[in-house]
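Visitor: Got a sequence here, can you build the structure:
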Amino acid sequence: MPTKLVILDRDGVINQDSDDYIKSLAEWIPYPSAIQAIARLTQAGWTVAIATNQSGIARGYYDVAELMRMHNRLYALVAEAGGEVAHIAYCPHGPNDQCACRKPLPGMLKEIRDALGLKTLQGSWMVGDSLGDLQAGQTAGSQQALVLSGKGQRTLARHPDLAASDTPVFEDLAAFTAWLLQDEHAG
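Guide: Predicted coordinates for the structure are as follows:
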């Protein structure tokens, strides 16, 4: 039986992104439609988890305590909307730290798989706004979807072949969710 799991990138998928990093709770601005989409997924029987590169920690822009404040706010907003985030995996390392968790490597997706007690990520989805998100999902055995929110437009412009691939492209997380839930009922 396929795994009913959706793994989301955070910045640019769930909340507004910034080339200057999201460094504080005040800078963490969720997309209301994304919070509602997570709730819809949960209510439809999907498990939702998050895999997020947070190299701003390694760069000294913010600390783990500030990241936890952002994630606690995310948990609370999703719960208020009637949903649940089952697990958040984050990579605090910089791009040159040679860790196994930073996307495009699949370490965080494997962490999510293990934390949720799954044997495989077959049938799950990795939804992101960057090529690294999609590559991590592919390596981990997930299906991938690109959203055009955040850095998604830039990703598609740099990799136009994505539009011709079997990776579906959506305006945002709400559009992906509507498609996934409709497709599930149609299939």
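
Visitor: C-alpha from now on. contacts and neighbour counts both.
Guide: Will do.

Visitor: in this protein, which spans are strands?
Guide: In the chain, strands defined by DSSP state E lie at 5-8, 47-53, 87-91, 125-128, 143-147, 169-170, listed in chain order.

Visitor: mind putting those in a markdown table, distance to Met68 and mean neighbour count included?
Guide: Listed next are the strands of the chain as a markdown table, based on distance: least, C-alpha to C-alpha, whole Å; neighbours: other C-alpha atoms under 10 Å:
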| stretch | distance to Met68 | mean neighbour count |
| --- | --- | --- |
| strand 5-8 | 17 | 26 |
| strand 47-53 | 13 | 23 |
| strand 87-91 | 10 | 20 |
| strand 125-128 | 21 | 28 |
| strand 143-147 | 25 | 24 |
| strand 169-170 | 29 | 20 |
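
Visitor: Nearest to Ala115 among the ones you listed would be which one?
Guide: Closest approach to Ala115 among the strands of the chain is made by strand 87-91 (7.5 Å; C-alpha to C-alpha).

Visitor: Quick check: closest non-adjacent residue to Val131.
Guide: Actually, residue 131 is Leu. It isn't Val. For Leu131, the nearest residue in space outside its immediate sequence neighbours is Thr155; the separation is 6.4 Å by C-alpha to C-alpha, 6 or more residues apart in numbering.

Visitor: this one as well, want them side by side:
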Amino acid sequence: MFTEFLRDQAFAIAWLGLMAGAWFGWSQEDPAPRLRGWLGAGSILGMLVAIGFGLLVWRNWGTETALEGRYWVFGVVVAAEVILIGGGCAVLAKRRATRWFGWWIGLCVALHFVPLAWVFADWSYLGLAAIQVIGLLAMRPALVRGDYPTSRWACPWIGVTFLAFALVSGGIFLAKFGYPF
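Guide: Prediction:
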């Protein structure tokens, strides 16, 4: 993350750590057996990042944010994401294609970073979105040929990219601010 706002960067790192843990957890719906330990380790590491940077958010909540006066824009982006996910999942369920939930939700989550790059004036979100979308599109042909839930590969991909982004951003944060607790 490349933002001047301490609170926004700490929050994004904590949130992405939490989401990495959640996506690694979802990955365990039907994992490749050799990945079980790695998925569990990813969940734990994501939660540790979330706790460490969550404490920084709590301690620095009163600092400036890029959302000042624009919280509603963030709400619109999230509402649109929820509607797109819900609508897509309803269509998939109607078509009896629920195994595609993981891939579809991952794609929607990845794409929501495009407007967030503008909301937070942090263009690194575009890189995250591009990496996630490219990975999801690249795995799609193999997922079409399979008969297992797409969460087997789509969810670890989203988890890995979130965790990597959080760790790199955390390193940048610590180099820039230290640990202002």
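
Visitor: Need the TM-score from the superposition.
Guide: Remark: TM-score between the superposed chains equals 0.33 [TM-score structural alignment, normalised by the length of the second structure]; 97 aligned residues with a C-alpha RMSD of 5.1 Å.

Visitor: could you dump the strands of the first structure to TSV with distance to Leu77 of the first structure?
Guide: Output for the strands of the first structure, formatted as TSV (distance: least, C-alpha to C-alpha, whole Å):
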stretch	distance to Leu77 of the first structure
strand 5-8	16
strand 47-53	14
strand 87-91	15
strand 125-128	20
strand 143-147	21
strand 169-170	23
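
Visitor: Minimum distance to Asp114 of the first structure: which of these has it?
Guide: strand 87-91 (10.5 Å).

Visitor: in stretch 114-130 of the second structure, what counts as buried?
Guide: With burial defined by 16 or more other C-alpha atoms under 10 Å, the residues of stretch 114-130 of the second structure counted as buried are 114-117, 119-120, 122-126, 128-130.

Visitor: Verify the stated contact: the residue nearest to Leu131 of the first structure with Gly128.
Guide: No: using C-alpha atoms under 8 Å, Thr155 of the first structure is not in contact with Gly128, being 10.1 Å away.

Visitor: quick one: which of the strands of the first structure is nearest Val64 of the first structure?
Guide: Counting by C-alpha to C-alpha, Val64 of the first structure lies closest to strand 87-91 out of the strands of the first structure; the figure is 10.0 Å.

Visitor: And Phe173 of the second structure, which helix or strand is it part of?
Guide: Using DSSP states H and E, Phe173 of the second structure sits in helix 154-177.

Visitor: Touching that helix from outside, list them.
Guide: For helix 154-177 of the second structure, contacts defined as C-alpha atoms under 8 Å, 6 or more residues apart in numbering pick out 1-2, 6, 9-10, 12-14, 16-17, 19-24, 26-27, 39, 42, 46, 49, 102-103, 106, 128, 131-132, 135-136, 139.

Visitor: again, only this time at 7 Å
Guide: Contacting residues not belonging to helix 154-177 of the second structure are listed as 1, 13, 16-17, 20-21, 23-24, 26-27, 46, 102-103, 106, 132, 136 [C-alpha atoms under 7 Å, 6 or more residues apart in numbering].

Visitor: Return the subset of the residues you listed lying in helices.
Guide: Under the assignment DSSP state H, the contacts of helix 154-177 of the second structure contribute 13, 16-17, 20-21, 23-24, 26-27, 46, 102-103, 106, 132, 136 to helices.

Visitor: the helices in the first structure, which residues?
Guide: Using DSSP H, the helices of the first structure run over 32-43, 64-80, 107-115, 131-140, 152-158, 161-164, 173-186.

Visitor: ok, Val168 of the second structure to Leu16 of the second structure distance?
Guide: Relative to Leu16 of the second structure, Val168 of the second structure is positioned 11 Å away (criterion: C-alpha to C-alpha, to the nearest Å).

Visitor: Kindly apply the preceding question to Pro115 of the second structure instead.
Guide: In this structure, Pro115 of the second structure lies at 17 Å from Leu16 of the second structure, with C-alpha to C-alpha as the measure.

Visitor: The nearest residue in space to Ile13 of the second structure that is not next to it in sequence: neighbour count?
Guide: Nearest in space to Ile13 of the second structure, with sequence neighbours left out and distances taken as C-alpha to C-alpha, 6+ apart, is Ala166 at 4.8 Å. Ala166 of the second structure is flanked by 29 other residues according to other C-alpha atoms under 10 Å.
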